[in-house]
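> for reference, the sequence and a predicted model appear below.
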Amino acid sequence: MKAFLLVGFGGLAGSMCRYATSLLFTRAQSDFAWGTWIANVLGCLLIGLIYGLSEKFQWLTPEWRLFLTTGFCGGYTTFSAFAFENLKLLESGNYWTFSIYSVTSFAIGLLAVAAGVFLTKM
């Protein structure tokens, strides 16, 4: 139960920061989704820093890592978790799994969004 609360509170904070980032960087006259792009890049940088520093200095308890990575970064952007998982696959030499996971996540995710939109138009 404690882990669920840590993830939940971290996710709450991350989601609020995500919304603030979108408000700050989204431009009405731009076709490019700057708010989303910046949140994805910052989330990836943040999860990398949290992982790297906690591995190097052992300064985070497992609870804080859960709160910050799964909770906050997950609430801020799920892309950071996706990128981190892919990095771990590459680091462990699982190139085939990395390729399948990356391509299918993007392609099937895009198709699922399109299917959802299509279903609403029926």
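Okay, I see it. These numbers come from a predicted model, not from an experiment.
> please count neighbours and contacts with C-alpha atoms only from this point.
OK.
> for the residue nearest to S22 when sequence neighbours are not counted, give its distance to Q29.
Sequence neighbours aside, G35 is the residue nearest to S22 in space, at 4.1 Å (criterion: Cα to Cα, 6 or more residues apart in numbering). Distance from G35 to Q29, counting by Cα to Cα, to the nearest Å: 13 Å.
> the two: who's more crowded?
Taking neighbours as other Cα atoms under 10 Å, G35 and Q29 compare with G35 leading, 18 against 6.
> quick one: residues in contact with the host helix or strand of that one.
Element membership of G35, judged by DSSP states H and E, is helix 34-57. Helix 34-57 is contacted by residues 18, 21-27, 59-60, 65, 68-69, 73, 76-81, 83-84 when judged by Cα atoms under 8 Å, 6 or more residues apart in numbering.
> second structure for comparison follows:
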Amino acid sequence: MNILAVGLGGFIGAASRYYISTLVNKVNISSFPVATLIINVIGSFLIGLLTQLLMGLCPENKKLQLFLTTGILGGFTTFSTFSLETVNIFQEGKVVFGVANIIFSIAFCLTGVVLGKMLAKAIVSI
């Protein structure tokens, strides 16, 4: 059952990632990978929020945790895509974009996790 929960969640996450990437890339006019950055920040925020909420509200429900975090958010976030895009940016000689992508991704995604956890703690304590 755990594998099914992760697999089902992975499908939802990957389909969501594709949909959001398509929308963002329609308006992104630069070669900077904005869609991947946005998806990773959203995913980081959500994983912080959900892990904290699940810990406080239903710590025994491991299948739900697997479905939401490993499944949906694992399929949704795009670290492998981030890595490939960053290497490609450097190989194209766009060093400033490459460095900016690394800095923004790390800073914003870590901030997303912290903010998600803080929001979850505030929700649970209400």
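Noted; the coordinates are in hand. This structure is a prediction, so every number in the text was calculated from the model and none was measured.
> hang on, the earlier thing: the helix or strand following the helix holding G35 of the first structure: average distance to aligned residues in the second structure?
Next in sequence after helix 34-57 of the first structure, counting helices and strands by DSSP H and E, comes helix 62-65. After superposition onto the second structure, helix 62-65 of the first structure sits on average 0.5 Å from its aligned residues (mean Cα distance after the TM-score superposition for the first structure).
> relative to the whole chain's centre, how far out is helix 62-65 of the first structure?
Averaging C-alpha coordinates over helix 62-65 of the first structure and over its chain gives two centres that are 17 Å apart (Cα atoms, centre = their mean, to the nearest Å).
> what does it rub up against?
Residues from elsewhere that reach helix 62-65 of the first structure, judged by Cα under 8 Å, 6+ apart: A3, L6, I50, Y51.
> and the gap between the residue nearest to S22 of the first structure and F67 of the first structure?
Taking Cα to Cα as the measure, G35 of the first structure falls 23 Å from F67 of the first structure.
> do the same with G48 of the first structure
Going from G48 of the first structure to F67 of the first structure by Cα to Cα gives 15 Å.
> of those two, who's got more company?
F67 (23 against 18).
> strands along the second structure, start to end?
Using DSSP state E, the second structure contains no strands.
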